[in-house]
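> Pasted the sequence and its predicted model underneath.
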Amino acid sequence: MSPVFHRGPWAVRGRGPTGSGPRVVRTAYGAGVPSTDVPAASHSATATEPIAAAHASGSPIALTDRRPVVPAERLVAEMVPPPRFADVSFGTYIPDPTQPSQYEAVQVLEQFAATLGGGNGSAPKRSWFRRSAPAPTGPAGVYLDGGYGVGKTHLLASLWHAAPGPKAFGTFVELTNLVGALGFQQAVRTLSGHTLLCIDEFELDDPGDTVLVSTLLGRLVDNGVKLCATSNTLPEKLGEGRFAAADFLREIQGLSAHFRPMRIDGQDYRHRGLPDAPPPYTDEAVTAAAARTPGASLDDFDALLAHLSAVHPSRYGALLDDVAAVCLRGVRQIDDQSTALRLVVLADRMYDRELPITASGLPFDQVFPEEMLRGGYRKKYLRAISRLVALARDSAK
């Protein structure tokens, strides 16, 4: 058996049968989630475990009582911009007047949108029984690089809304989850029928992801799919500081070749001119807020972190179904990387759904220790802090 390169969110163990692409073995951020944890494509769209509802009328929801099952069909259907960006457009993006790169990004993406679909609103038909036509020369997409809160996701979603269908939008983690649920070849077939694939938060955290996504995007580009991605790292720097980039230089360079990189400068709009993280509430105040807020959840922070280790990250969105606000007691600093990475994914899903957070314990800008903030996942943790602080501030309004 071939060696496993890395036990991260995804591990690639050698290759599958000839032509089948990488053989993917799923793990949940090193937590040892069995490979069966992501439902297979053959599962029925209605095959879900019962999800605990609110205990009684008016009682808070306990996220720790929920064990959602997400069929593969839902993963495909939900490849659209999150609710926060459901109605955005290039016209609703307000560039910072001191940042010319933001104006340039809008112009480039508007021009890119105009080239999609060959003018008829659909991707070219492809045959699975003969070799695809050669991909056009030049980059097949646009790569938006920049700091936190400069509007990259807003612009990515605006491109998705402007593009003809079929089209798909998802985070990097959601894309790898989709491959795990469908299988590599089925994922290629499903996405190859699309005009555009938008990938948010594009960062490579382990060698397995590098091989998996590089191969997937290469197949999609060959089949005429256009790409757009966002990240906080330039394409040729992906993976730097996280693993031996030299060992995977070929794959990283291959990914970079698919994109025209664009740098977007600016300050984090979520905190521009705003105070630091709001002071935490008392446990009693958090409990009272949950009781009086319809659709609120109420959990102890430690219990929720433990529960996340038993739920695959692809299901964190479903964990928040019908939740209107999140209340947490006893927020503390996290002392291990696997738990921290799970919180990052949950923070992204809460931010997507615009769920205000009322919490006691430590402020969210102190939840990740300095050692983690200096490590290879620094960008993920800083993004999570930015989003958690914004959601905590929303609850204080």
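Ah, there it is.
> all contacts plus neighbour counts: C-alpha atoms, from now on.
Fine.
> Please report how far the residue most central in space within the chain lies from residue 284.
Note on the chain: the residue nearest the mean C-alpha position is residue 171, at 3.0 Å, using C-alpha atoms, centre = their mean. According to C-alpha to C-alpha, to the nearest Å, residue 171 stands 36 Å off from residue 284.
> adding another structure so you can compare the two:
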Amino acid sequence: MSLQKMIKPSQQYQEQLNNGQLTSDSDQSAALAYLDGLVEALCRPVVVTTHKGVMVWRYEDGVPEPRGLYLHGPVGRGKSMLMQSVFDAVPFPEKRRVHFHPFMDELHNRLHKARPEVNVDVMLYIASEIAMESRLLCFDEFFIDHIADGMLLGRLLDALFQCGVTLCATSNWEPDNLFKGGYNRASFLPLLKVIKKHVEPLDLSSGADWRRKGGPATSIKGGDPAAEFTRLALMAPRSETMVLGRHEVAVRGHKDGLYWFDFRELCMRPLGVADYMDLCEVATTVMISGIPDLRANVVDSASRFVILVDLLYESRMPLRLFSDLEFDELCPEGPVAFEFRRAASRCHELMRLNCTL
């Protein structure tokens, strides 16, 4: 596999600096040497071996698979952009980038359906299935808030590394702070040990939130959603319903790929990852009005909003939001607060995207 086919992360970064898409950042620049080395290591020739239905990637030169990457730091520091540069640089097709929420949803479905051969560990069987599709697996927004998920993921990652898969991940938390203070954290430590053994942590904590600096100011306070819908759709909004998963959801207005919802419909009902993914598949622009003061006891609604925004961000979905308060005024308290601030940062970026129908 020729290295001439790839554009290294450092070259991608320099090109974006040259055309004004990026402003130089010391933490980002310092990470580029490791990213370039990782890409070169991944591009070595590989062979595939199988035993009892379990597939393993091995490098022809006999050198073990490279340590992956764990980019951590506050919101808006360019973690996802740098990971994407690694993903774009590798020229082989067996790679996947996925947001953490839908991946965990998928893992539970795979566990339910798995039928491994006799004497084959079910998690190794699932890891082999994933490895057949992806020898580079990129996780966006790695975050553990349930100990059961942490224990499952620890077993899966250990099995994936046995199959020769390389992991890249972004997170707002350094590895030692994942699930810190959580109930029965000792059960989480095997996952932490696996992560530290197989990935290289790179800190992007200094610098600015580039999403907030990357364009004109955005505001969610005030505004007239009906007028905005009419401006975009060239027609007045009419109420209807749509089906997301098993749920019938009220739509305030719809034309082609433009959908306008009330916050209550999307985030104050028991919708989940699969439902929001259905929305991302059909929408080209999303409007959400009536975002309430989330400082009141609405943790579930705030958590659903965070998941929704993460999936909209993964889809690069143009977004229009409307509330009586600004993000800083309605931020919830408690464990979800940090995740909400990340979602708010992502909203500022999505609100600058041009709407499409």
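That came in fine, so what should we check first? From a predicted model like this one, the values you see are computed outputs, not experimental measurements.
> elements contacting the biggest helix by length in structure 1?
Across structure 1, the helix with the greatest residue count (assigned by DSSP state H) is helix 378-395. When contacts are defined as 3 or more C-alpha pairs under 8 Å, 6 or more residues apart in numbering; DSSP states H and E, helix 378-395 of structure 1 packs onto helix 337-352, strand 357-361, helix 370-373.
> tell me the most buried of the ones you listed?
The highest mean neighbour count among these, using mean count of other C-alpha atoms under 10 Å, belongs to strand 357-361: a mean of 25.
> Relative to residue 171 of structure 2, how far out is residue 232 of structure 2?
Distance, residue 232 of structure 2 to residue 171 of structure 2, using C-alpha to C-alpha: 35 Å.
> More neighbours: which of these two?
Neighbour count, other C-alpha atoms under 10 Å: between residue 232 of structure 2 and residue 171, residue 171 has more, with 21 against 15.
> which residues touch stretch 135-143 of structure 2?
57, 80, 83, 87, 94-100, 164-173, 178-179 (C-alpha atoms under 8 Å, 6 or more residues apart in numbering).
> redo that, cut-off 6 Å
Applying C-alpha atoms under 6 Å, 6 or more residues apart in numbering, the contact partners of stretch 135-143 of structure 2 are 94-100, 165-171.
> Where does that stretch end up in structure 1?
Under TM-score structural alignment, the alignment places stretch 135-143 of structure 2 onto residues 195-203 of structure 1.
> Quick one: distance of that stretch to the chain centre.
On the basis of C-alpha atoms, centre = their mean, to the nearest Å, stretch 195-203 of structure 1 sits 9 Å off its chain's mean C-alpha point.
> Likewise for stretch 315-324 of structure 1?
Here stretch 315-324 of structure 1 shows a centroid-to-chain-centroid distance of 15 Å under the convention C-alpha atoms, centre = their mean.
> and it, which residues are buried?
Neighbour counts over stretch 315-324 of structure 1 (16 or more other C-alpha atoms under 10 Å) mark 315-320, 323-324 as buried.
> What separation do you get for the aligned partner of residue 31 of structure 2 in structure 1 and residue 234 of structure 1?
Counting by TM-score structural alignment, residue 31 of structure 2 lines up with residue 105 in structure 1. According to C-alpha to C-alpha, residue 105 of structure 1 stands 15 Å off from residue 234 of structure 1.
> Please enumerate the strands of structure 2.
Counting by DSSP state E, one finds strands in structure 2 at the ranges 46-51, 54-59, 68-72, 95-99, 136-140, 166-171, 199-203, 240-244, 247-251, 253-255, 258-262, 285-291, 319-323.
> who's in contact with the residue nearest to the centre of structure 1?
199-201.
> Just send the helices and strands packed on helix 378-395 of structure 1 back as JSON lines, with distance to residue 187 of structure 1 too.
Below are these laid out as JSON lines (distance: least, C-alpha to C-alpha, whole Å):
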{"stretch": "helix 337-352", "distance to residue 187 of structure 1": "22"}
{"stretch": "strand 357-361", "distance to residue 187 of structure 1": "35"}
{"stretch": "helix 370-373", "distance to residue 187 of structure 1": "33"}
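> who wins for proximity to residue 275 of structure 1 among these?
strand 357-361 (16.5 Å; C-alpha to C-alpha).
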